[in-house]
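1. Provided below are the primary sequence and the corresponding predicted coordinates.
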Amino acid sequence: MSDESLVELDSVRKEFGDVTAVDRVDFSVRRGEFFSLVGPSGCGKTTTLRMISGFETPTKGDVRIDGRSMVDVPPEARDTNLVFQHLSLFPHMTVGENVGYGLKKAGVDAGERSERVRNFLELVDLEGFADRDPTEISGGQQQRVAIARALVNEPKVLLLDEPLSALDRKLRKQMQVELRKIHEKVQGAFFYVTHDQEVAMTLSDRVAVMNNGRIEQIGTPEEIYRNPATSFVADFIGDTNMLHGEAQRRNGSCVVELGGENGMVLEADTEVNGAVDVSIRPEDLIVADDGDISGTVVERYFQGDQTNYVIESANDLPPLSVVTQGRRGNIERGDELRVDVRPGAPVVFEA
């Protein structure tokens, strides 16, 4: 993957009347990168994608592709293609005709069109499907047809707007693997918009987290998960225990007091003094017979390779989520459980 920027958003703002949907957004997508924009519904991520594709025009700022401003360039003249949430395959066309539709509109002759359709159906593991009707193939296969149709014109940027959201969980996971394989075979950048953080974390080279029209953090999936820049990112990406406390300096180091009179004290790597929010991932609470945190198991969720417990703490803390991997004894609802916080795991934010 090149470090060279292919897509650049420069102080982009989009207003709809009195509503600001996107507010001073800056980021770039590198050539050959799988980049995801993730955030809750209504945060501005689809509006951002539509400004890259040309279906919306920024109120302020600039969108550049390959160094050229796109603000006054219509969608059909941009070197992008879009895979929609709803696939919109043409029901009166075969699979091959669907894939070759853009080539036909571009005036590509029948011989070359047939060759490129065959090549891209092979790319998405659908060789031999050209003469099928779209209604005769599965949902996952229809998804791959839509991707082949978007890629056959070889755009510099493939834009994907929640294309896996309508699939069931098993098929969605299968298509994640397929999408990654397809991306590795082509040269362009993939720009993926989703509210599904699991999909974004699985597929992406880098992830941008958006909230209320602004970018809160950009980084690799590992950076976003382990070193969230804000309490919103920590709470939105993955599961976490978000606790409120008070940070203060003691003997040259910082400690955070959590809970009330019977609360607990954590050492923390922070310069904050005063009110704080503390994020502790469920897997960073370790079951230990002599753990500092004690409580009663009030919920238990078996999930195959892991078990999630919710404990009512006796330390004046809110209910805590604890995840254990593999097999542990017979911990059941109503049992007493003690846990320790993994050293270095808590992330502290100014409240």
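-> Okay, I see it.
2. C-alpha only now, for contacts and for neighbours.
-> Will do.
3. Number of residues surrounding residue 19?
-> 8 (other CA atoms under 10 Å).
4. wouldn't residue 225 be in contact with residue 235 here?
-> No: using CA atoms under 8 Å, residue 225 is not in contact with residue 235; the gap is 9.8 Å.
5. can you give me the strands in the stretch 201-350 of the chain?
-> Using DSSP state E, counting those that start in this stretch, the strands of the stretch 201-350 of the chain run over 206-211, 214-219, 241-250, 253-258, 264-268, 274-280, 285-287, 293-302, 306-313, 320-325, 336-341, 347-350.
6. A further structure is provided below for comparison with the first:
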Amino acid sequence: MIVLGSLIREPTGGNAWANLGYAHGLAELGHDVYYIEDSDDYPMCYDPENRTATTDPTYGLHFAANVLGRVGLGDRWAYYDAHAGQWKGARARDARTLCKSADLIVSYSGMWGNRLREWLQTVPRRAAIDGDPGFTQVRNLRDPSFRRCYEAYTAFFSVGANMGKPSCAIPMDGFQWETTRPPVSLVAWPYVQGRCHGRYTTVMQWETFPGVMQHRGLILANKSESFRPYCELPRRLGPIFDIAVRSRWNSPHAMLRQAGWGIADIGGISRDPWAYQAFIQRSKAEFGIAKAAYVETRSGWFSERSAAYLASGRPVLHQDTGFPDWLPCGKGVFAFRSPEEVVDAVSQIDADYDVHCRAARELAAEYFSVERVLPPLINAAMATPRGLPA
């Protein structure tokens, strides 16, 4: 089984866990898993130290070797550098053979689709997992080159859990999307005793692209737009928030500090998966904001980050994207649509904190554990007809 991802091109702690949910999660379930990544043909390698995207994967390769080594996959990964025309990583010598002998590809992508080179196109079943619902479908409708990435797959899954429902405004793009949820390993993310005097925290990307995306009256916007109605919360609730924010365009740090938000060190928190995990574990709970597009479309999206908070026994207070349609709320998880609902939820969490911590872990086990999420996904992917070479 081959897992495709973006661990090397986006070497940050949170993105690492999103990829490990599949690579490490499937290995934990006993599957014969290899992690493979492709550079694509564009300068996609992000270097957090320089905050630039280039064609040089050096930083990401070191990052991946460390991360995959610590989770038992140190000898089971390779990276194809199209810019250099070379395979790199632990299995560089036999990567093509491993790819061509696989039974299934599980391709996880956020803002981009993972293209399939010729050594992957003959794998009989090829599952694409959409981690950016709404944006993916609109790009498939508007961008022929992006759509061609998805046309190479045989099965399609999205974490937009409400896709296809009347309440969900995500446009249909011609692919037969099935829904899934972000997987989290309860072994890798153990329950940790809650900190009742800690802070409400999150790790967020202020803007993942410049401007907005539009399609037939549907406006798909960033988290920066979603955050605006909640900017004054510290003035109502006091200094209870500590958020780590990254933006590649317009930095919000000065505005947030002026409004009373605690600003955590995004560089230190995201330097590797374990610094990121430690930040979550020393939090009281999560205060999460979603991309405006996820909210406006009622996508049902729920973050892999929030699933990690739950697994750690941390209550999640998150902007409503429609996830209450499938995830029980009111104990361990709270959905909000207004600042007033945030104030009310904070009061409820504070009043019975230990109960909400235990409920958070139970929800993680029931809805997001690798044991609950991955077997149905694999079974559905394998049940699709064998695909012709892409």
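-> Structure received. Quantities reported herein were computed from a predicted structural model and do not represent experimental measurements.
7. Got a TM-score for the two of them?
-> The TM-score (TM-score structural alignment, normalised by the length of structure 1) is 0.23; 145 aligned residues with a CA RMSD of 6.9 Å.
8. is it possible to export the strands of the stretch 201-350 of structure 1 to JSON lines including distance to residue 198 of structure 1 and mean neighbour count?
-> Below are the strands of the stretch 201-350 of structure 1 laid out as JSON lines (distance: least, CA to CA, whole Å; neighbours: other CA atoms under 10 Å):
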{"stretch": "strand 206-211", "distance to residue 198 of structure 1": "11", "mean neighbour count": "23"}
{"stretch": "strand 214-219", "distance to residue 198 of structure 1": "15", "mean neighbour count": "19"}
{"stretch": "strand 241-250", "distance to residue 198 of structure 1": "18", "mean neighbour count": "19"}
{"stretch": "strand 253-258", "distance to residue 198 of structure 1": "30", "mean neighbour count": "19"}
{"stretch": "strand 264-268", "distance to residue 198 of structure 1": "28", "mean neighbour count": "17"}
{"stretch": "strand 274-280", "distance to residue 198 of structure 1": "19", "mean neighbour count": "21"}
{"stretch": "strand 285-287", "distance to residue 198 of structure 1": "21", "mean neighbour count": "20"}
{"stretch": "strand 293-302", "distance to residue 198 of structure 1": "19", "mean neighbour count": "17"}
{"stretch": "strand 306-313", "distance to residue 198 of structure 1": "17", "mean neighbour count": "20"}
{"stretch": "strand 320-325", "distance to residue 198 of structure 1": "17", "mean neighbour count": "19"}
{"stretch": "strand 336-341", "distance to residue 198 of structure 1": "25", "mean neighbour count": "18"}
{"stretch": "strand 347-350", "distance to residue 198 of structure 1": "21", "mean neighbour count": "22"}
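9. Looking at those, which is nearest to residue 20 of structure 1?
-> Residue 20 of structure 1 lies closest, by CA to CA, to one member of the strands of the stretch 201-350 of structure 1: strand 214-219, at 10.2 Å.
10. Packing partners of the closest one?
-> The helices and strands touching strand 214-219 of structure 1, judged by 3 or more CA pairs under 8 Å, 6 or more residues apart in numbering; DSSP states H and E, are strand 19-30, strand 206-211.
11. would you turn these into JSON lines with distance to residue 146 of structure 1?
-> Output for these, formatted as JSON lines (distance: least, CA to CA, whole Å):
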{"stretch": "strand 19-30", "distance to residue 146 of structure 1": "23"}
{"stretch": "strand 206-211", "distance to residue 146 of structure 1": "24"}
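12. so which of these gets nearest residue 256 of structure 1?
-> Nearest of those (CA to CA): strand 206-211, 27.1 Å.
13. From the contact counts, what lies against that closest one?
-> Applying 3+ CA pairs under 8 Å, 6+ apart, we find strand 206-211 of structure 1 packed against strand 34-38, strand 214-219, helix 221-226.
14. any residues touching the shortest one, and which ones?
-> By CA atoms under 8 Å, 6 or more residues apart in numbering, the list of residues contacting strand 34-38 of structure 1 from outside reads 29, 45, 183, 189-197, 200, 203-210.
15. Just the buried residues of those.
-> Neighbour counting by 16 or more other CA atoms under 10 Å classes 29, 45, 183, 189-195, 197, 200, 203-210 among the contacts of strand 34-38 of structure 1 as buried.
16. Could you name the stretch from the helices and strands packed on strand 214-219 of structure 1 that's closest to residue 151 of structure 1?
-> Here strand 19-30 is closest among those (CA to CA), at 17.8 Å.
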